[in-house]
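Trainee: test case, fold it:
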Amino acid sequence: MSKGAMGTIRSALTKFNKEDDAKALKNAMKGLGTDEDQISAILANRTNAQRQEIREQYKTAYGKDLIQDLKDDLSGNYEETILALMQTPIEYDVHSLNKAISGAGTDERVLIEIMCTRSNAEITAIKGMYKKVYDRELEKDIMDDTSGHFKRLLVSMCTAKRDESDVVDEHKVVQDVKTLFEAGEDQWGTDESEFNRILATRSHAHLKAVFAGYEKAHKKNINDVIKSETSGDLCDGYLTIAKFSNDVIDYYVEGLYKSMKGLGTDDDRLIRIIVTRSEIDLDQIKKKFIQKYNNTVEKFVKGDCSGDYKNVLLAILKE
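Mentor: Have a look, this model is predicted:
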C-alpha cells in the first residue's frame, strides 16, 4: 500500500448502531417491494467489520441469515455488489474464485487478480475457507481448470510462500536481473521456469528493484519484456505481479479503466475493485485515475452502469 493511502469507507466517518441498522434492513425487505435506496445507504456507509456486526445482530434479532434474505430480495449486478459488501473479504474472494472455476468455462482473469495479489496470510485463509465452504481443495480445482506454465504459476501462488520482507538485497537484485535477461531476451525461446521462480518467490519490494535494475541495464521496461517473451494467461499473470509490485495504486487504476472502457463493462471486475479497495486505498485510486485518464471514476461509472447498481457504486465512491 502506498504511504498515506486510505479508503472511502472509514469507521471514523460512519454513524453506526447495529440494532438500528439490522431493523432498517429488515424493514427495507418487508412486504412486496424492496427499498434498495435504504439498503445502499446503510451498507455503503459501514466498514466491513461493522457489516459483520449487523449480520450477527440480524441473526440474533430475527433468527434469519441477512445474506440469504438479501439474495432472496435482490438480483443482478446490484445483488452481486451488496453481497460483496456483506461478505468478509476472504468470503468474497472464495466466492469469486469458485464462480470463476465453476461451470463450463474458466474466468482466468479472476484467478490471476486474486491469487497473484493477495498476501500469504490471505491466501492461506482463502484456501481454508474454500475447503470449508465447498469441501474441495482450491489448489486441485485450479489445477483441474488450468494447464501448462500458467497452471504452475497459480500452483506457486497457492503455496503462500512469497518472501514478504521489505529488505532489498542489492546483490540478489543484480543476480535476478541477469537471470531474467538470460532466460528471455538473451536466448531463443523463453525459460519460463526462471521467470516463475523469481516472480513467484521474491518480495514485491525486491521485484520493484529488479525491474528498475533491468530497465537500467537493458533499456527495456519489464512489462514489454513479459509481453514479448510470453502470451495469453501466463503473460497476464506475470504482468499482474509486475504491475502490482511496481505500483499498487496504478495497478487498480488500470484495472478500473479496463473494466469500463470499450463496448461492454466487466461488471464483476468493477465491483471487485471498488468493494475490495473501499477501505484500503480507493481514495488514492480515484485521484490517480483523474491524473492518468483526465476523468473521474464516477463519470465512467455513470456512463457504464445503471439503476441501483450504479447508485451503490457511487455511494461507495463517495461522489
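Trainee: use CA for all of it now, contacts and neighbours both
Mentor: Will do.
Trainee: now for L70, how many residues are close by?
Mentor: As a burial measure, L70 scores 19 neighbours (other C-alpha atoms under 10 Å).
Trainee: what helix or strand is it on?
Mentor: Secondary-structure element containing L70, defined by DSSP states H and E: helix 66-73.
Trainee: got the buried residues for that helix?
Mentor: Buried positions in helix 66-73, judged by neighbour count with 16 or more other C-alpha atoms under 10 Å: 66, 70, 73.
Trainee: ok, those vs D107, which is closest?
Mentor: Using C-alpha to C-alpha, L70 is the member of these that sits closest to D107, with 25.3 Å.
Trainee: I'd say that closest one and E79 touch.
Mentor: Yes - taking contacts as C-alpha atoms under 8 Å, L70 lies within contact range of E79: 7.5 Å.
Trainee: can you put the buried residues of helix 66-73 in TSV and add distance to I90?
Mentor: Compiled in TSV, those are given as follows (distance: C-alpha to C-alpha, whole Å):
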residue	distance to I90
L66	18
L70	19
D73	24
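Trainee: before we compare anything, build this one as well:
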Amino acid sequence: MIAEAYRNMYGRDLIEDLRENLSDHFKDVMVGLMYPPPSYDAHELWHAMKGAGTEENCLIDILASRTNGEIFQMKEVYLMQYNSDLQQDIYAETSGHFRDTLMNLTQGNREEGYADPAMAGQDAMVLWEACQQKTGEHKNMLQMILCNKSYQQLWMVFQEFQNISGRDIIDALNECYDDYFRDLLVAIVLCVRDKPSYFAHRLHKAIHECGFHNKTVIRILIARSEIDLMNIRRRYKERYGKALFHDIKHFASGHYEAALLAICAGDTEDY
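Mentor: I've put the predicted structure just below:
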C-alpha cells in the first residue's frame, strides 16, 4: 500500500528508488521488506540458484519450512516474476537425492491435519531400515515419508522410531547420511518438531559460526517477521543464553544494525 501511494504521489517506483539510493546490506534489508512473503521467497530462491553457484542452504531453509499454501503461492509468483518454472530450475541446479527431496517438497503435497497411529510404526520401521541400508530405494522411501506425511503423523513416527531403534531420528540421520541431503532431511525433522527452534539455530549458526553470514540473517528475519519471529527470539534466548538483539548489536552497526533490530522488535518496543 505504501509503494502504491508512493507511485501515485511521486510517479516513481519505491523499490527502484531504494535500490538506487541505498547501499550494501542496509539496501538489502530495505528492499527485502518491500516484498510480500511469496515474492520474497521467490526472489531468494531465484538468486540462490542463478548466482555464481547454488546456495543450497537457502533452498533448504525455505522449502523445508513452508506450508503447502505458501509453496503454491511461491511457485506462482516465481513464474510471474522470472518467467521460469521453480521445479525446472531446481532440477537443473541440484542433483541426486537432494534434488529429489527438494522436488518433492515443491509439489506441496504434504498431508494436513491427518494422523494414523496404526501407520506410525510402519513408517518408523521404513525410516530405520533406510538409515541402516542406505540404498537408493530406501532413500526414496525416507524422503517420501518426510515430505508427504502430516506434521501430526510425523510426530508419532519419530516417537516410534525412538522406540524401535533406541535413538533419536536426528542422531540417526546425521550418522547415516551426509552433505546437503542430510542437512535437508534434518531441517524437515526440526521444522516438524519446532519451527522457531530451527530458525533460532540457523540464526545462531549464521551469526557465530559463519562470521555473521549477512544473507542468512537478513533472509530469516525478513521471511519470519510477522509470522513467528517473536517465538524465534524466545527460543534463541532459551537455547543460547543471550538475546538475539545482543548478538546483532555485537556484529552489525549503523543503519544496518538499526534495521535488523527494528525487524526483531516487531510490535514490541524492547530493542
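Trainee: care to give me the TM-score?
Mentor: Laid over one another, the chains give 0.94 as their TM-score (TM-score structural alignment, normalised by the length of the second structure), with 265 aligned residues with a C-alpha RMSD of 1.4 Å.
Trainee: okay, now the counterpart of T179 of the first structure in the second structure: neighbour count?
Mentor: With TM-score structural alignment as the matching criterion, the partner of T179 of the first structure in the second structure is V126. Using other C-alpha under 10 Å, V126 of the second structure has 18 other residues around it.
Trainee: element containing V126 of the second structure, please.
Mentor: With DSSP H and E as the test, V126 of the second structure turns up in helix 117-133.
Trainee: contact partners of whichever helix or strand comes after that helix?
Mentor: Towards the C-terminus, the helix or strand next in line after helix 117-133 of the second structure, according to DSSP H and E, is helix 136-148. The contact list for helix 136-148 of the second structure, computed with C-alpha atoms under 8 Å, 6 or more residues apart in numbering, reads 97, 101, 104-105, 109-111, 123, 126-127, 129-130, 154, 185, 188-189.
Trainee: if we go to 7 Å?
Mentor: When contacts are taken as C-alpha atoms under 7 Å, 6 or more residues apart in numbering, the neighbours of helix 136-148 of the second structure outside the stretch itself are 101, 104-105, 109-111, 126-127, 130, 188.
Trainee: how about that helix: buried residues?
Mentor: Those buried within helix 136-148 of the second structure under the rule 16+ other C-alpha under 10 Å are 138-139, 141-148.
Trainee: ok, of those residues, which one's closest to A118 of the second structure?
Mentor: Within the buried residues of helix 136-148 of the second structure, the smallest distance to A118 of the second structure is 14.9 Å, found for I145 (C-alpha to C-alpha).
Trainee: that closest one maps to what in the first structure?
Mentor: Counting by TM-score structural alignment, the partner of I145 of the second structure is I198.
Trainee: and what of E112 of the second structure?
Mentor: Correspondence of E112 of the second structure to the first structure, assessed by TM-score structural alignment: E164.
Trainee: which residues are in contact with the closest residue to that match other than its chain neighbours?
Mentor: Ranked by C-alpha to C-alpha, 6 or more residues apart in numbering and with sequence neighbours excluded, the top spatial neighbour of E164 of the first structure is S203, at 5.0 Å. If you count contacts by C-alpha under 7 Å, 6+ apart, S203 of the first structure has them with 162-165.
Trainee: one more: I169 of the second structure?
Mentor: In this structure, I169 of the second structure makes contact with 158, 161-162, judged by C-alpha under 7 Å, 6+ apart.
Trainee: how near is the equivalent of it over in the first structure to K318 of the first structure?
Mentor: Under the alignment (TM-score structural alignment), I169 of the second structure maps onto I222 of the first structure. As judged by C-alpha to C-alpha, to the nearest Å, I222 of the first structure and K318 of the first structure stand 35 Å apart.
Trainee: likewise for D233 of the first structure?
Mentor: Between D233 of the first structure and K318 of the first structure the computed distance is 34 Å (C-alpha to C-alpha).
Trainee: who's in contact with whatever residue of the first structure lines up with P38 of the second structure?
Mentor: Using TM-score structural alignment, the partner of P38 of the second structure in the first structure is I90. I90 of the first structure sits next to 125-126 when contact means C-alpha under 7 Å, 6+ apart.
Trainee: name the element I90 of the first structure belongs to?
Mentor: I90 of the first structure belongs to helix 89-101 when assigned by DSSP H and E.
Trainee: ok, R109 of the first structure next?
Mentor: Under DSSP H and E, the secondary-structure element containing R109 of the first structure is helix 108-115.
Trainee: give me the range in the second structure that that helix lines up against.
Mentor: Aligned by TM-score structural alignment, helix 108-115 of the first structure corresponds to residues 56-63 of the second structure.
Trainee: and the matching stretch, what's buried?
Mentor: Along stretch 56-63 of the second structure, these residues count as buried under the neighbour rule (16+ other C-alpha under 10 Å): 56, 58-63.
Trainee: contact partners of that stretch?
Mentor: Outside stretch 56-63 of the second structure, the residues that touch it by C-alpha under 7 Å, 6+ apart are 45, 48, 105-106, 184.
Trainee: and those residues, which two are furthest apart?
Mentor: Every pair in those was compared (C-alpha to C-alpha); the two farthest apart turn out to be A48 and L105, at 16.8 Å.
Trainee: what about those two, which has more around it?
Mentor: More neighbours sit around L105 than around the other of A48 of the second structure and L105, counting by other C-alpha under 10 Å; the figures are 25 against 18.
Trainee: is that one inside a helix or a strand, and which specific one?
Mentor: Taking DSSP H and E as the criterion, L105 of the second structure maps to helix 96-106.
Trainee: please apply the same query to L85 of the first structure.
Mentor: If you go by DSSP H and E, L85 of the first structure is part of helix 76-86.
Trainee: sec struct for the aligned residue in the second structure for D283 of the first structure, please.
Mentor: When the two structures are superposed using TM-score structural alignment, D283 of the first structure falls opposite M230 in the second structure. What DSSP: H, G, I helix; E, B strand; the rest coil gives for M230 of the second structure is helix.
Trainee: would you mind measuring from M230 of the second structure to G211 of the second structure?
Mentor: Plainly put, M230 of the second structure is 24 Å away from G211 of the second structure if you go by C-alpha to C-alpha.
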